[in-house]
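# sequence-free structure coming up:
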């Protein structure tokens, strides 16, 4: 368990943040300049808070009242920066082995093999950083951090310098890290789609303060947080099971708390868990069950909440045991006569549902 309660005045902002984090990925999400990187730099020991306390697994790393401030090299924290920061004159193998100097005991062959397999970097061992792609460099940087045997991993915008293709290449490796290593990770990002896919918990930071924290499904569905999370990317996050594949149509069936969903075929075995994200702007509503549509997903739902802010309206829905969010125009809201308690059908195109790689069974 990680406990953070820090206060510090910077030239551009004042940090006053308190939150806790467990195993898995805790994403510090907010706009640029919100104070996210400053907070994890305090955890790393690169920036000393004016006041507060930072505790990892019961060990205080910083405590202003007790006069405790462990030096960086004694904190057993791995740090992955936005740029990989590999040593250019060392091979991948040598960069990885550099991490072992920061651990209490030597790296075993089994530990090295596990990291190489987790990140698929064994074929890169003899290369110099100059001959790696941006995504490969970040995978090596993550491996180096893991081989230092950290109690906590910090990742500061690790995908920000990558193009969209490279981001999609590396995301599955971060998901494997989340699901297989069971290592607490503080992950800084201002990309909502990224944290919706990766995070177990989102801590929403604005102007140095924690505005909200909780599971992605809860945070992204809260209409009161739209000024901070953004209307455009808001929506629902569902934990799903692969129910099966239809070879003829090229579709995969997902079982979710909202009902069955059809998506383009996923190369994932039946029975695996995936995380699906349905954006509010991709949900259409009908008061009668539609027929002869190209959209394949039609879910029965009930209107729970209505937030009318012309020209748009956000509609909170209960579909089965799940919560969905729809964004429609105010004109459509009034034309359909939508009010809390009204039964509707949520219509979602299969091609708009985003998904992540297999995720562990949630706590």
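Everything's here; your move. Here the structure is a predicted model, which means the values were calculated and not measured.
# from here on, contacts and neighbour counts on C-alpha atoms
Fine.
# Endpoints of stretch 220-232, how far apart?
Using Cα to Cα, to the nearest Å, one end of stretch 220-232 lies 11 Å from the other.
# again, but for stretch 16-31
Counting by Cα to Cα, you get 16 Å between the two ends of stretch 16-31.
# ok, and for it, which residues are buried?
16-18, 21-31 (16 or more other Cα atoms under 10 Å).
# ok, so of these, who is nearest residue 113?
residue 24 (21.7 Å; Cα to Cα).
# measure that closest one to residue 131 for me?
Distance from residue 24 to residue 131, by Cα to Cα: 32 Å.
# before we move on, back to that, which of the buried residues of stretch 16-31 lies closest to residue 4?
Closest to residue 4, out of all of these and judged by Cα to Cα, is residue 18, at 5.3 Å.
# With adjacent residues omitted, what lies nearest to the closest one?
residue 5 (4.1 Å; Cα to Cα, 6 or more residues apart in numbering).
# Which secondary structure elements does the helix or strand hosting the one you found sit against?
For residue 5, the element it lies in under DSSP states H and E is strand 2-9. Strand 2-9 sits against strand 14-21, strand 51-56, with contacts defined as 3 or more Cα pairs under 8 Å, 6 or more residues apart in numbering; DSSP states H and E.
# Comparison target, given below:
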């Protein structure tokens, strides 16, 4: 699946001038509120007609202002999951799910039993939406969209209305859908923790324009993009595999950067994981530290140092075959005489990686 988007549209206070290509997998649109993310998704769905542009999905032109093409929404075969679930209150969960099948074209696709299993909603099929939690309602809305057999699933801030506990509940199900169905997704979110766990491709949007687009792992570890992402949210994505669950409650992971220990991870040995390691949680040392409580000490080499407007700097590190980021002060960087090529040790406390930043790979 390839989605090509190029559109221009004026709203009061902002002008959209957006262009990007989304390959197969999950593509996340990330930016501040009002940057134009939802308008882009609505244009792809056919709910907004841009003043100019062209939108193409797998070679089929959905919209072309120059050629006068504008397919209506029902012919685009999109599944749309909104911020609020928008379930039919008088129907049961099963009936809400099967409602999506009325719009499914003939041919193969995920069946009801498979979707129910992936979303973990078997025990609630007989309930009505009023008896569901927010996370359960969103899972049902996602299942309904999938059962319409869309070519592309559009998700506009699907977790924004949920509290942290409900987000933590639903994110693993989104990962299961991503890995189990292979359905291409255009995912809108301003929460970097969601983007880091789910997205293969990232499109950063600011004030109606694309400022960067490409593989999420590369963009998230680029110090130049930290002002857009937010310094507190800046960090690198690291892939790892569960090596063992140890008797003291820690899980040992094998990663391209070296072995890591985290509080027990709910995944079996051999499972692939995807970790977000925040730059502010990575300390640096020029000699291997001894007599410290931090368990994770990774040999690395300074690849780049980028100074911000304040007292801090971002240091990009090559750690084995992985990339890490460290956010330290200019004073510390000077005291350590950091420069590209300098060997260092990246120090990370085992408890520094939050559970929400550990996802399936």
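That came through, no problem. All values reported here derive from a predicted model rather than from experimental measurement.
# coming back round to it: counterpart of the residue nearest to residue 18 of the first structure over in the second structure?
Using TM-score structural alignment, the partner of residue 5 of the first structure in the second structure is residue 6.
# That match: neighbour count?
As a burial measure, residue 6 of the second structure scores 19 neighbours (other Cα atoms under 10 Å).
# ok, it - contacts?
17-20, 53-55 (Cα atoms under 8 Å, 6 or more residues apart in numbering).
# mind running it again at 10 Å?
Residues near residue 6 of the second structure by Cα atoms under 10 Å, 6 or more residues apart in numbering: 16-21, 40, 50, 52-56, 63-64.
# repeat for residue 76 of the first structure
Residue 76 of the first structure is in contact with 44, 56, 61, 102-104, 145, 148-153, counting by Cα under 10 Å, 6+ apart.
# Pull out the buried residues from those.
For the contacts of residue 76 of the first structure, a neighbour count by 16+ other Cα under 10 Å gives the buried set as 44, 56, 61, 102-103, 145, 148-153.
# In JSON lines, list those along with distance to residue 248 of the first structure.
Converted to JSON lines, those look like this (distance: Cα to Cα, whole Å):
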{"residue": "44", "distance to residue 248 of the first structure": "52"}
{"residue": "56", "distance to residue 248 of the first structure": "51"}
{"residue": "61", "distance to residue 248 of the first structure": "57"}
{"residue": "102", "distance to residue 248 of the first structure": "53"}
{"residue": "103", "distance to residue 248 of the first structure": "53"}
{"residue": "145", "distance to residue 248 of the first structure": "44"}
{"residue": "148", "distance to residue 248 of the first structure": "48"}
{"residue": "149", "distance to residue 248 of the first structure": "47"}
{"residue": "150", "distance to residue 248 of the first structure": "47"}
{"residue": "151", "distance to residue 248 of the first structure": "47"}
{"residue": "152", "distance to residue 248 of the first structure": "46"}
{"residue": "153", "distance to residue 248 of the first structure": "44"}
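# quick one: which of these is nearest to residue 111 of the first structure?
Of those, the one sitting nearest to residue 111 of the first structure (Cα to Cα) turns out to be residue 149, at 9.5 Å.
# So for the closest one, what's the nearest residue that isn't a sequence neighbour?
Leaving aside its chain neighbours, residue 149 of the first structure sits nearest to residue 103 (5.8 Å; criterion: Cα to Cα, 6+ apart).
# Report the separation between the one you found and residue 178 of the first structure.
Relative to residue 178 of the first structure, residue 103 of the first structure is positioned 21 Å away (Cα to Cα).
# Next up, identify which helix or strand residue 117 of the second structure is on.
Assigned by DSSP H and E, residue 117 of the second structure falls within helix 112-119.
# how distant is that helix from the center of its chain?
Distance, stretch centre to chain centre, for helix 112-119 of the second structure: 22 Å (Cα atoms, centre = their mean, to the nearest Å).
# just stretch 40-52 of the second structure next, same as before
22 Å.
# Mind listing what's buried along that stretch?
By neighbour count with 16+ other Cα under 10 Å, stretch 40-52 of the second structure contains the buried residues 40-46, 49-50.
# on that earlier part again, mean shift of the helix or strand just after the helix holding residue 117 of the second structure relative to the first structure?
Proceeding N to C from helix 112-119 of the second structure, the next assigned helix or strand is helix 134-147, under DSSP H and E. After superposition onto the first structure, the mean distance of helix 134-147 of the second structure to its aligned counterpart is 0.2 Å, using mean Cα distance after the TM-score superposition for the first structure.
# which strands and helices sit next to helix 134-147 of the second structure?
strand 78-81, helix 93-99, helix 112-119, strand 152-156, helix 164-181 (3 or more Cα pairs under 10 Å, 6 or more residues apart in numbering; DSSP states H and E).
# Can you check what angle separates the third one from helix 134-147?
Per axes from the mean of the first three to the mean of the last three Cα atoms, to 10 degrees, the angle that helix 112-119 of the second structure makes with helix 134-147 is 140 degrees.
# which other residues reach helix 112-119 of the second structure?
Helix 112-119 of the second structure has contacts (Cα under 10 Å, 6+ apart) with 94, 97-98, 101, 120-125, 136, 139-140, 142-144, 146-147, 170, 172-177, 180-181.
# Now for the closest residue to residue 141 of the second structure other than its chain neighbours: which residues touch it?
Closest residue in space to residue 141 of the second structure, ignoring its immediate chain neighbours: residue 85 at 5.4 Å, by Cα to Cα, 6+ apart. Going by Cα under 10 Å, 6+ apart, residue 85 of the second structure touches 129, 134-142, 158-159, 161.
# Now that we have the residues you listed, which of them are buried?
Neighbour-count burial (16+ other Cα under 10 Å) applied to the contacts of residue 85 of the second structure gives 129, 134-142, 158-159.
# got those residues as TSV, with distance to residue 330 of the second structure columns?
Putting those into TSV (distance: Cα to Cα, whole Å) gives the following:
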residue	distance to residue 330 of the second structure
129	53
134	44
135	43
136	47
137	48
138	45
139	46
140	49
141	48
142	46
158	39
159	37
